[in-house]
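> pasting the structure only:
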């Protein structure tokens, strides 16, 4: 027995040493392009940190004037003048929309999977963009932006499964209403960036399995052809899919998005294989994008077609978490774009920040700053992503351009959002100076809206919407800051210092902010959100672009012991059949701001 025990211990020792060795071998694969030490525009002087009106995405300077696009009277997308924009999506803002999200939010058998929805007034009206689009459009116009990103809801337009073609399944009244909205965008001097699929699948497609079934590819191709025929004259930029790997992961693998429901252990085990729901759905979506790309170019050879790809910088919490981070990056970073890059005119990047991942789950690190939605603040990451993507695809697809199709910060107090905005624009400017062909930046979003399963808890808007006062709008300071940047094309050193000093002053006075993500006593963040936000102190960390410092090796080692402890406790809870302790971590507390 003693010899057998020694053999078992030795075997475990060999496995542990091998695993640690694997972690160090994989460490270099996590490295992205680091932010430059000197990122100022050469010759611009100390006052101007970025000049988007004079810095080119593909050459030394933008034209001060450009030929008018015959459709809009504005500069054509092909002229490469850097643009600023604002973004939204149907499920976030459209009223009179009886979609899968509304059905999901209303709950079933007393279970309500969408948080901060049942406890707010008129949640189903969202932002009334369908009946009152002029409110959002006027707010957008006043900032001075030249590109407005929105979507068309597939299920609103195609109300039943089109067995016998599109003509018999389409609601033509909805088609005409979308035309009115698109015309309203044009009449306000803004170009249109139109998304065809933004996390909302028709009810009839969800019934038979959605993107896990091949026939959805054909249906989406015909939907694209229909959209090009009826809306093409208004559209400057087409986005076929928005963050499909996020949609597939949360819909098919975790069940936290419509239709909900926990997948079986077998489905969970196979999900990320070619035979699982994730593998099947992503393969179908890749095929659907390629078909849609060809359809749009057949209808208009000058069409500008891309996707909006979510990329966050995933970092390990401890040394022993490196393998799970490498796998997560492989799954979410390049895999989809590798499949479709030859069918892209631009690659849209949706960037919100970093995620610190352990083998026990996502971690809420006390020293880091987070948005209300649980995204870690890391402006350097936007630069890293843009430069890394450009290096990866510039030979295989030399003409590929980039657009930051989403970047924003959930912050009801609007105290972190302002420096967040400036620092991320500085990251974009630095990427342009590095030679990355970035054509524009689109801020998410105009007004606080319905944020998927998080409901109305995270406040992403530059404008506050008072749901207790008939959705009255109240622009925040960040709205006027973005307006200044958009209209001038400049980011000034003085602006940067003022916004950062305001944040630091608030932090030194013990400033706290809302936080919407469910966390446990170990500091793990879960997929669930909160009906009423907890509060969290503003972090004492310099996360500005080019100044962020990662922890040292010793800290990563110490964190690994913490993760081992969490996993052992989880194993004990599982063996005992008890639920893990779900009290708030020390850095969060309940209560009013």
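Now that the structure is in, tell me what you want to look at. Quick caveat, the model's predicted, so the values are computed rather than measured.
> for the rest of this, base every contact and every neighbour count on C-alpha atoms.
OK.
> so which residues of the stretch 401-550 of the chain form strands?
401-406, 438-443, 463-466, 472-475, 490-492, 512-519, 524-537 (DSSP state E, counting those that start in this stretch).
> redo those strands as CSV? Include distance to residue 432.
Below are the strands of the stretch 401-550 of the chain laid out as CSV (distance: least, Cα to Cα, whole Å):
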stretch, distance to residue 432
strand 401-406, 10
strand 438-443, 6
strand 463-466, 29
strand 472-475, 30
strand 490-492, 14
strand 512-519, 33
strand 524-537, 34
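> those: which one's closest to residue 451?
Among the strands of the stretch 401-550 of the chain, strand 524-537 comes nearest to residue 451, with 10.4 Å by Cα to Cα.
> after that closest one, which helix or strand is next?
Sequence order places helix 553-576 as the next helix or strand after strand 524-537, per DSSP states H and E.
> so which bits of that next one are buried?
556, 559-560, 563, 566, 570 (16 or more other Cα atoms under 10 Å).
> any idea how far it is from the chain center?
In terms of Cα atoms, centre = their mean, to the nearest Å, the centre of helix 553-576 is set 29 Å apart from its chain centre.
> direction-wise, compare that helix with strand 524-537 and give the angle.
Interaxial angle of helix 553-576 relative to strand 524-537 (axes from the mean of the first three to the mean of the last three Cα atoms, to 10 degrees): 120 degrees.
> let's bring in a second model and compare:
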């Protein structure tokens, strides 16, 4: 096994980026279950302005990434039940081909929250027939669009759209505390399994997985530790256990606190625990622990399919990136087979159910009036890491990090390497 120094990635490790889901970036939206929501993304996007797509592909290439996650809109391929839009098929196939041509491996996502309106009207995920519908769709994409894609994510964050759609009622189909949650959950498992087999029938070499939010819980006492263990199984491991997969797609953003424990004093009194624009604490040790627990439970390779921070002013994004990449590098050193990391997201995008521009995750800022793209400072930090395949805190300090951040990062890196809590 390749011996690695702290912050160094193995030669086969792939650093990448997310473009965003079709609903977030494509514009000219076909009818879906999100058509009638109040806060919607702009209608101006990739689909009716190909120059935006070309610009984003160029930004990804210049970034130096080896992978990029791109989505397919089910409702765009099948605007009506059983009816295929051949122009949409051609356009998606061209997108995938363009990425491959410039040396970027596409990670294709088949479902990222939205359903065709006619499927939603028929009951959506609560309709048992959705497994066969999704299988047909997945098989078609594998044949016509993703036949050379090395990795395919069938379903993105099932627990998120199921809890928000059938538990809290915030998202379509807006059912609060609905018993249909359990039926929908079972149908997601059936649909993913059917899609996995259909894709493998078309391309046995394709690597197929599901992406789920990896939740890390920070308990304050023994009772909360027990609760955290139960929640970790229900939210992190159960869906992975129930589905067929070649890899575990992990989406991780922050730690979930059951009760906020008293924070330890850090080496510089001036450095407070950093927070994003949503008030979430940034702590990569919980990320490392969650990765270890997940791999211990389910022995499959891991791809970090999403990791990002809402930071409109780019205050902590560079810090966040370095912090979490150090945790990934340490996890690999400890023997966890993590194959890649994909930052969320390349550009600012619409965030689900929020007013446009409320949360900005992009390495590249977007003016949603003009759609102008301007790389942030963190874009160039990640560019250097992608090109050098090493997270060298000291070398990044003069241009991208403050001395206090450098001190704190080096302190935390030493704790991570020693198995301590950052």
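Okay, I see it. Here the structure is a predicted model, which means the values were calculated and not measured.
> will you turn the strands of the stretch 401-550 of the first structure into JSON lines that also has distance to residue 128 of the first structure and mean neighbour count?
Formatted as JSON lines, the strands of the stretch 401-550 of the first structure follow (distance: least, Cα to Cα, whole Å; neighbours: other Cα atoms under 10 Å):
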{"stretch": "strand 401-406", "distance to residue 128 of the first structure": "22", "mean neighbour count": "24"}
{"stretch": "strand 438-443", "distance to residue 128 of the first structure": "20", "mean neighbour count": "24"}
{"stretch": "strand 463-466", "distance to residue 128 of the first structure": "11", "mean neighbour count": "20"}
{"stretch": "strand 472-475", "distance to residue 128 of the first structure": "11", "mean neighbour count": "14"}
{"stretch": "strand 490-492", "distance to residue 128 of the first structure": "33", "mean neighbour count": "19"}
{"stretch": "strand 512-519", "distance to residue 128 of the first structure": "24", "mean neighbour count": "24"}
{"stretch": "strand 524-537", "distance to residue 128 of the first structure": "22", "mean neighbour count": "20"}
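> and residue 319 of the second structure, what's its match in the first structure?
Alignment note (TM-score structural alignment): residue 319 of the second structure maps to residue 419 of the first structure.
> how near is its match to residue 51 of the first structure?
In this view, residue 419 of the first structure and residue 51 of the first structure are 17 Å apart by Cα to Cα, to the nearest Å.
> the two: who's more crowded?
The neighbour comparison of residue 419 of the first structure against residue 51 (other Cα atoms under 10 Å) goes to residue 419, with 24 against 19.
> just give me the match in the second structure for residue 91 of the first structure.
Match for residue 91 of the first structure (TM-score structural alignment): residue 23.
> residue 454 of the first structure now?
Using TM-score structural alignment, the partner of residue 454 of the first structure in the second structure is residue 354.
> and the residue nearest to that match when sequence neighbours are not counted, helix, strand or coil?
What sits nearest to residue 354 of the second structure in space, not counting adjacent residues and going by Cα to Cα, 6 or more residues apart in numbering, is residue 39, at 5.9 Å. Secondary structure assignment for residue 39 of the second structure (DSSP: H, G, I helix; E, B strand; the rest coil): coil.
> swap in residue 68 of the second structure?
Using three-state DSSP, the structure places residue 68 of the second structure in strand.
> from residue 340 of the second structure, how far off is it?
10 Å.
> ok so, going back, can you tell me which residues contact the match of residue 319 of the second structure?
Applying Cα atoms under 8 Å, 6 or more residues apart in numbering to residue 419 of the first structure gives the contacts 496, 499-500, 503.
> now it: how far from residue 504 of the first structure?
For residue 419 of the first structure, the distance to residue 504 of the first structure - Cα to Cα - is 11 Å.
> so residue 349 of the second structure makes contact with residue 20?
Yes - in this structure, residue 349 of the second structure is within contact of residue 20 by Cα atoms under 8 Å, at 7.0 Å.
> the two: which is more packed in?
residue 349 (27 against 24).
> excluding its backbone neighbours, what's nearest that one?
Counting by Cα to Cα, 6+ apart, residue 349 of the second structure lies nearest to residue 24, which is 5.9 Å off, once chain neighbours are set aside.
> quick one: contacts for that neighbour?
Contacts for residue 24 of the second structure were tallied using Cα under 8 Å, 6+ apart; they are 41, 349-351.
> let's see 10 Å
Contact partners of residue 24 of the second structure, counting by Cα atoms under 10 Å, 6 or more residues apart in numbering, are 40-43, 45, 112, 348-352.
> isn't there a strand covering it?
No - according to three-state DSSP, residue 24 of the second structure belongs to no strand; its state is helix.
> which of the contacts of residue 419 of the first structure are conserved in the second structure?
Compared against the second structure with both residues aligned by TM-score structural alignment, their matches' Cα atoms under 8 Å, the contacts of residue 419 of the first structure retain residue 500.
> quickly find the element holding residue 385 of the first structure.
Going by DSSP H and E, residue 385 of the first structure is in helix 380-393.
> do residue 50 of the first structure as well
Per DSSP H and E, the secondary structure element for residue 50 of the first structure is strand 48-51.
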